[in-house]
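J.: Build me a structure from this.
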Amino acid sequence: MSDVTIFAPSPTLTVTVEEHGDEPDIHVHAGGQGVWQARMLLRLGVSVTMSCALTGEIGRMLRHLLEDEGISVAGVERPGKGSAYVHDRRGGERRPIAETEGEPLGRHDLDELYGVTLREGLASGLAVLSGPAGEEALPPDTYRRLAADLREGGAKVVVDLAGERLEAAVAGGVDVLKVSDEELSRDGLAEDDSPAALLAAMRELHRRGADAVIVSRATDPLLLLDAHGFLEVGPPRMEVADTRGAGDSLTAGVVAGMARGESPREAIVTGAAAGALNVTRHGLGTGDSAVIEKLRDAVTVREISDDSEAGIDQPVTGHVSPDGLAALAEPDEEDRA
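T.: Modelled structure (predicted):
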């Protein structure tokens, strides 16, 4: 049994061409949101089972690549065309050569994958629901059903989704929702990316069924809302090599803390540090756990008041150390009564 189960319906085979001296250097890896989350979780000492569909020749290769990294695979094998891409990065920027999202899951394969995910997620007690490679891979309502059934069985559910999949998962009920400000604005959940609009969107998502909501804001501090109120979380500012995968590393850091028994309010510190380190690297979902632990000390946390008309008020507390977060999460005497 693994510490965490990740629902990754369609992992992607990635082929990247880079330059090594005067010769092309070709790298083949497993990729996709769930894979990047799993990779960072492993770096943080958390064991992972990935529940996924393994399609055709690409799927057989993905199984070997995932298992070679130390990820346990609970896969549904099926014929057909899987998700894959070939990128050329020899010029410094990613240039797509060929990309395919693969084939959507059929009803029988989806039923089998659903059952596998429930089995593994309930055994772990902590499940991450990640997105598929393509919009048509599976019905969005799958996320509502999975979130509801996993929580009914006693598991905690973390989702890092957008659009219809986000709304479906929240309708089922989730312990933690992570989303970016851009996704909130794009999907019409926030009027714009102003603090006031983001706070309003977070309150609404919390009301709909997300116990904790985390909003990433590119280079601006993260925002967190839970039953105790809002936090503003400032990651350390690092020199950027590649921003891709930073959000998935953030999610993985939060999940790693939860796997160790922390609340999302406490775990956000590790998440912020993991996301900050990931941007310094070209490898997505990678980083050294010792460095992440050091970067935790550079994360700033401020409790902010909730004013729906004025947006974010001035902080009511200053910097809070990671050890002080537990105190912020403690209910006051009035709450205990």
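J.: CA atoms for contacts and neighbours, from now on please.
T.: Fine.
J.: Now do the strands in the stretch 101-250 of the chain.
T.: Taking DSSP state E, counting those that start in this stretch as the test, the strands found in the stretch 101-250 of the chain are 126-129, 156-160, 174-180, 210-217, 220-226, 229-234.
J.: gap between Ser263 and Asp211?
T.: 11 Å (CA to CA, to the nearest Å).
J.: sorry, back to before: buried deepest among the strands of the stretch 101-250 of the chain, which one?
T.: Highest mean neighbour count among the strands of the stretch 101-250 of the chain (mean count of other CA atoms under 10 Å): strand 126-129, with a mean of 28.
J.: and that strand, what does it pack onto?
T.: Strand 126-129 sits against strand 4-7, strand 156-160, with contacts defined as 3 or more CA pairs under 8 Å, 6 or more residues apart in numbering; DSSP states H and E.
J.: follow-up on the earlier one: compare the strands of the stretch 101-250 of the chain and give me the one nearest Thr243.
T.: strand 210-217 (12.4 Å; CA to CA).
J.: What lies in contact with the closest one?
T.: 170, 173-182, 202, 205-206, 222-227, 247, 264 (CA atoms under 8 Å, 6 or more residues apart in numbering).
J.: and that strand with strand 220-226, angle?
T.: 170 degrees (axes from the mean of the first three to the mean of the last three CA atoms, to 10 degrees).
J.: one more to line up against the first:
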Amino acid sequence: MIYTVTLNPALDKTVEIPSFTTDGVNRITSIRTDPGGKGINVSKVVAALGSTSRVLGILGGSTGQMISEALSGLNMTCDFLPVEGNTRINLKVVDPIAHTSTEINEPGVPVDPDTLQSLLDHLLKLLRHDDIVVLAGSLPVNAPADTYRVWGDACREKGAKVILDSDGAGMVEGVKAKPFLIKPNSEELSHLMGRALDSQQELTAAARELLQTGVQKVIVSMGSRGMLHVLPEQTIFVPGLRVPVKDTVGAGDAVIAALAVAEERGLTLEETLRLSTAAGAASVMCTGTQAASLETIQQLMEQVTYREL
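T.: Take a look at the predicted model:
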């Protein structure tokens, strides 16, 4: 079973503004809203890939109700705890002319320690050996910096495989729980290691250092250049696919979803490389944080190439 945890969810509002400019008047040409937050985005793609997941998180107010209703028709089970206040709304400004994406994110509602503990206790009651837990996204206001470390340790003690995708303190503390897999981008990996990583060789070396700490797999995203899959016995480079880009938000979440599904299904390394790369590429072809179609992902899988370094 795949579980996704979204402690700081959001309603993603994506607007298209051709030739977007600051300090001036802009005209919106299209608007769409999607239930969001990294864990929720992962579950949407898991559903698109034909698998099921259980979504755990915290929702509040009318915005939270909108997110809950939007997810109700998808192939997932939702366990959300209510909190006071409105779940945040994140604005994504996509400029189709300049091919840019600007994110303006609210901080989210504060969450008290008792609520976090209740949600963790609920998750631990559900977990079985070899279940997959995706801890993804930013931490809510007032959450301790070591939240993902505490959750990761607790899940690992139950025999679950933890996939961590966060940044800042969430990643720095979370890796101390020795997660099964992490997926930093190059900037996040540099921050995690406390030094500049300017080349593929430096990124690979840093990822190998993390393997020595107990992390089992490090997937480094390099944007349109591709991904590095740094594994105990080998390192594989997968070039990015050339596809028409509409919106890059959510691409990393699609990769995480594919990696989780691949692990759950016991796919081969080649199948995992193809599925995760295609899922990420298909995501950038979509507006907002909607999941790409399975048909699109399957078509892109045939184009994936890779080589061992």
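J.: I'd like the helices and strands packed on strand 126-129 of the first structure laid out as CSV, including distance to Arg90 of the first structure.
T.: Listed next are these as CSV, based on distance: least, CA to CA, whole Å:
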stretch, distance to Arg90 of the first structure
strand 4-7, 32
strand 156-160, 31
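J.: Those strands: which one's closest to Arg145 of the first structure?
T.: Closest among these, using CA to CA: strand 156-160, at 11.9 Å.
J.: Export the strands of the stretch 101-250 of the first structure as a markdown table, with columns for distance to Leu295 of the first structure.
T.: A markdown table is the format used below for the strands of the stretch 101-250 of the first structure (distance: least, CA to CA, whole Å):
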| stretch | distance to Leu295 of the first structure |
| --- | --- |
| strand 126-129 | 24 |
| strand 156-160 | 23 |
| strand 174-180 | 21 |
| strand 210-217 | 18 |
| strand 220-226 | 15 |
| strand 229-234 | 11 |
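J.: of these, which approaches Ile6 of the first structure most closely?
T.: The nearest among the strands of the stretch 101-250 of the first structure, by CA to CA, is strand 126-129 at 4.7 Å.
J.: Next one: the aligned partner of Asp121 of the second structure in the first structure relative to Leu122 of the first structure, how far apart?
T.: With TM-score structural alignment defining the correspondence, Asp121 of the second structure maps onto Gly115 in the first structure. Per CA to CA, Gly115 of the first structure is found 11 Å from Leu122 of the first structure.
J.: same thing with Trp36 of the first structure?
T.: 22 Å.
J.: go on, Met238 of the first structure?
T.: Going from Met238 of the first structure to Leu122 of the first structure by CA to CA gives 37 Å.
J.: just Ala267 of the first structure next, same as before
T.: The gap separating Ala267 of the first structure from Leu122 of the first structure is 21 Å, by CA to CA.
J.: Between those two, which is the more surrounded one?
T.: Neighbour totals were compared for Ala267 of the first structure and Leu122, and Ala267 leads with 24 against 21 (other CA atoms under 10 Å).
J.: How far does stretch 276-295 of the second structure sit from its chain's centre?
T.: Its chain's C-alpha centre and that of stretch 276-295 of the second structure lie 13 Å apart, by CA atoms, centre = their mean, to the nearest Å.
J.: how long is that stretch end to end?
T.: Stretch 276-295 of the second structure has an end-to-end distance of 14 Å (CA to CA).
J.: Show me which parts of that stretch are buried, residue by residue.
T.: Buried residues in stretch 276-295 of the second structure, counting neighbours by 16 or more other CA atoms under 10 Å, are found at 276-292, 294.
J.: And stretch 180-199 of the second structure, by the same measure?
T.: 180-193, 197.
J.: on contacts alone, who are the packing partners of the longest helix belonging to the first structure?
T.: When the first structure is scanned for its longest helix (criterion: DSSP state H), the result is helix 107-124. The contact analysis (3+ CA pairs under 8 Å, 6+ apart) places helix 107-124 of the first structure against strand 4-7, strand 48-55, strand 72-78, helix 141-152.
J.: now for those, which one comes closest to Ala98 of the first structure?
T.: Proximity to Ala98 of the first structure (CA to CA) singles out strand 48-55 among these, at 17.8 Å.
J.: which ones are touching the residue mapped onto Gly57 of the second structure from the first structure?
T.: For Gly57 of the second structure, the aligned residue in the first structure is Cys52 (criterion: TM-score structural alignment). By CA under 8 Å, 6+ apart, Cys52 of the first structure lies in contact with 7-11, 73-76, 113.
J.: Who are the contact partners of Arg32 of the second structure?
T.: Contacts of Arg32 of the second structure by CA under 8 Å, 6+ apart are 13-15, 288.
J.: Am I right that it is in a strand?
T.: Yes - counting by DSSP: H, G, I helix; E, B strand; the rest coil, Arg32 of the second structure is found in a strand.
J.: Residue in the first structure paired with it?
T.: Match for Arg32 of the second structure (TM-score structural alignment): His27.
J.: again with Leu203 of the second structure
T.: Leu203 of the second structure maps onto Leu198 in the first structure, by TM-score structural alignment.
J.: Same check on Gly280 of the second structure?
T.: Alignment note: Gly280 of the second structure maps to Gly275 in the first structure; criterion TM-score structural alignment.
J.: what about its match, helix or strand, and which?
T.: In this assignment (DSSP states H and E), Gly275 of the first structure forms part of helix 264-278.
J.: need the next SSE after that helix, C-terminal direction.
T.: Moving toward the C-terminus from helix 264-278 of the first structure, the next element (DSSP H and E) is helix 289-296.
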